[in-house]
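Q: Predicted model and sequence below, questions to follow.
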Amino acid sequence: MDNVSAVRIFTLSGINETVNYRIAIFSLTLLYYGVILFVNIALIAIIAFNENLHEPMYILLASFCINGLYGSTGFYPKFLLDLLSSSQEISYEACLLQAYVMYSFACCDLSILSVMAYDRYLAICRPLHYHSFMTKRRLSLLVCFSWLMPFSVFSVSILLTSTKKLCGSNIQKLYCVNWLIVKLVCPDNDTLSNSVVSYTTICLYVLHGFFIMWTYMHLIKTCARSKEDRLKFMQTCVPHLISLLMFMFVMLFDLMYMRFGSSTLPLSLQNFMAIIFVLIPPVMNPLIYGFKLTKIRHRILGLIYKKIFAHC
């Protein structure tokens, strides 16, 4: 038990300096969180209650939106409470839980994007074998894989962190991150196991990225052959590609800033950079797919027209 941390409370940094704008920031954040909940729940409901959308691509999209809700809920409620509090503190257990949620949310996104890429590869490059490959059973296994693997990997990472003794309690971020907690570990504690798990996780998700690149090389090669395939690529693959590029930009930006960012930047800019990956994807992904995928767009427009005529 000597290795168990005596630190029970962490202090988060970055909110006290915005004391003059807290009410405005709270109002805008609450509104934004409401938008995230609305667009993701609306898209999930449209897919769930429309039998025509019970296809692999749309089921994976619903999983994507559920992950957006999961990650957003890991950040926004605590951030809103902090804006109303005089001190930004979080318990040791809650900090580990938040770090787990934020990391697993990000990696679930990449896992789901990988499964989506595989689905599009089968649909466009192997259309005659699509239904024999993408059965309900295989789809269920792929969805479980996209969720369980990040959860399992980061369970190990967080469990390892929880065994370390900490010599500090100040986290230089608006929310808890495992890497920043590990930086607080006392010098006499060995963090080699944490490093091994971290680098293994990085390699694992780099392989996800290479797999997606491989599928898109085949997709582009196949779609260049005919106008029909090019149209299918534009309708179903472009939203996925936009989500992928947005994810890569946001995550690389956040990781590079967390490790190499300058502390001389204005605090408001530092805070924005700290939360960019829970600002953009949870809203943009459902909007991109909602307006780009024809069946969903028609369903949304149909519901709007029905509401308009119901009031006329």
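A: In hand now; what should we look at?
Q: drop to CA atoms for contacts and neighbour counts, all remaining ones
A: Will do.
Q: now the strands: where do they sit in this structure?
A: In the chain, the strands defined using DSSP state E lie at 9-12, 89-91, 170-171.
Q: Please identify the deepest-packed of those strands.
A: strand 9-12 (a mean of 19; mean count of other CA atoms under 10 Å).
Q: Can you give the distance of it from its chain's centre?
A: Centre-to-centre, strand 9-12 and its host chain are 24 Å apart (CA atoms, centre = their mean, to the nearest Å).
Q: How about stretch 159-179?
A: For stretch 159-179 - counting by CA atoms, centre = their mean - the centre lies 21 Å from the chain centre.
Q: do stretch 269-280 as well
A: Remark: stretch 269-280 is offset 13 Å from the chain centroid, using CA atoms, centre = their mean.
Q: residues in contact with that stretch?
A: 14, 71-72, 75, 173-174, 247, 250-251, 253-254, 257-258, 263 (CA atoms under 8 Å, 6 or more residues apart in numbering).
Q: export the strands of the chain to CSV and tack on distance to V153?
A: Shown next, in CSV, are the strands of the chain (distance: least, CA to CA, whole Å):
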stretch, distance to V153
strand 9-12, 24
strand 89-91, 23
strand 170-171, 23
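Q: for the ones you listed, which one sits closest to A62?
A: strand 89-91 (31.5 Å; CA to CA).
Q: Contacts for that closest one next, please.
A: R8, I9, F10, T11, L12, D82.
Q: hold the first one in mind and look at this next one:
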Amino acid sequence: MVNATQVSFFTLSAYFDTGVFKYLYFIIIVSLYIVIICANLLLIVVICMNRSLHEPMYLFLVSLFVNELYGSTGLFPFLLVQILSDIHTVSAPFCFLQIYCVFAYAAIQFHNLSILSYDRYLAICYPLQYNTRMTSNKVSVLIALIWLFPFLAIAVLISLSVPLQLCGNIINTIYCDNYSIVKLACSDTRVNNIYGLIYTCLIVFGPLSLILYTYMKILKVCFSGSKQTRQKAVRTCTPHLASLINFSFGCLFQILQSRFDMSSVPMMLRNILSLYFLTCQPIFNPLMYGLQMSKIRSLCKSIIFGKTLTDA
């Protein structure tokens, strides 16, 4: 039995020898990281510098884009070091820090998406009362909750994992994962499993329930409303739905991979899919919202082509 205090590092066994191709992978990852930073920063700047975009929906989008920068930074620099390294190890403190960053990113993303759906629900179902229901104070409180609640929930999750007595230090992933560490435990993990279930309900099923409820109400209004109402709903909800489906797919595979035997799936494919929600989502969202929303699209063009931004 190995005590948790004696485990100074973890070995990430999902990496394999890529030979000279590691430099190609390094360039690909660097390029993705640069695209993510530039795309998300561009939209954050566009929204923050234009008073015409200082509306609740766009402020929630800023929160979404900031979280994508945060989540990417919690993964990409680490991934780049591991790609070039011949020994794929990570210190125990840094491993738990990465778990905190990655899990917090996923939790904040789900909460952001649920609040965006709630905002669209109010805008479509209560258009005349929207400004009184979604006040600036309410927006501030919701954004604070989006960030504070996941950080606190993850802190409890990590605090339960750190003291576990471990029988090994080999993790079959390319980045640190909490459940992979829990599976190494020799000590009783019932508390971890119970809290893990509560955590999943709070972080995943809670936001998804709110999203399902709001879209049921939106559909009801669309079926009974005018053509203009339906067009508004489609125009504003399409990016959100596409983002939700894309993110949920990535998270679902990551959950399945961490809890079930996926040895029949090629290692390369497993690695790519495990990175999906951390790489594709931060690229997908700026493109989807930037292309679908005319206000953002026109203002992005003005920045890219050197025109002066106006406080329209």
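A: Good, I have the coordinates. Remember, predicted model here, so these are calculated numbers, not experimental data.
Q: Could you give me the PyMOL syntax to select whichever of the contacts of stretch 269-280 of structure 1 are buried?
A: Buried residues within the contacts of stretch 269-280 of structure 1, by 16 or more other CA atoms under 10 Å, are selected in PyMOL with:
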select buried, resi 14+71+72+75+173+174+247+250+251+253+254+258
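Q: any idea which of the contacts of stretch 269-280 of structure 1 is closest to V39 of structure 1?
A: Using CA to CA, S72 comes nearest to V39 of structure 1 of those, at 12.5 Å.
Q: Is that closest one in contact with Y175, as I believe?
A: No. If you go by CA atoms under 8 Å, S72 of structure 1 and Y175 don't touch, sitting 12.0 Å apart.
Q: Could you tell me where the longest helix along structure 1 falls in structure 2?
A: In structure 1, assigned by DSSP state H, the helix with the most residues is helix 92-125. Using TM-score structural alignment, helix 92-125 of structure 1 lines up with residues 92-125 of structure 2.
Q: Could you pull out the buried residues of that stretch?
A: Residues of stretch 92-125 of structure 2 classed as buried: 92, 95-96, 98-125 (neighbour count, 16+ other CA under 10 Å).
Q: quick one: that stretch to structure 1 mean distance?
A: By mean CA distance after the TM-score superposition for structure 1, the fitted stretch 92-125 of structure 2 averages 0.7 Å away from its aligned residues in structure 1.
Q: So what's the gap between that stretch and the chain middle?
A: 6 Å.
Q: what residues are up against C95 of structure 1?
A: F10, Y175, C176.
Q: 6 Å instead, please
A: C176 (CA atoms under 6 Å, 6 or more residues apart in numbering).
Q: So what's the residue count around the residue nearest to S198 of structure 1 when sequence neighbours are not counted?
A: Nearest non-adjacent residue to S198 of structure 1, counting by CA to CA, 6 or more residues apart in numbering: S157, 7.4 Å away. Residues lying near S157 of structure 1 (other CA atoms under 10 Å) number 21.
Q: now swap in P56 of structure 2 and tell me
A: 19.
Q: residue ranges for the helices of the stretch 151-300 of structure 1, please.
A: For the stretch 151-300 of structure 1, the helices defined by DSSP state H, counting those that start in this stretch cover 178-182, 192-223, 227-232, 238-260, 267-274, 276-279, 281-292, 294-311.
Q: could I get the ones you listed as a markdown table with distance to F133 of structure 1?
A: Output for the helices of the stretch 151-300 of structure 1, formatted as a markdown table (distance: least, CA to CA, whole Å):
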| stretch | distance to F133 of structure 1 |
| --- | --- |
| helix 178-182 | 38 |
| helix 192-223 | 16 |
| helix 227-232 | 19 |
| helix 238-260 | 20 |
| helix 267-274 | 41 |
| helix 276-279 | 33 |
| helix 281-292 | 24 |
| helix 294-311 | 23 |
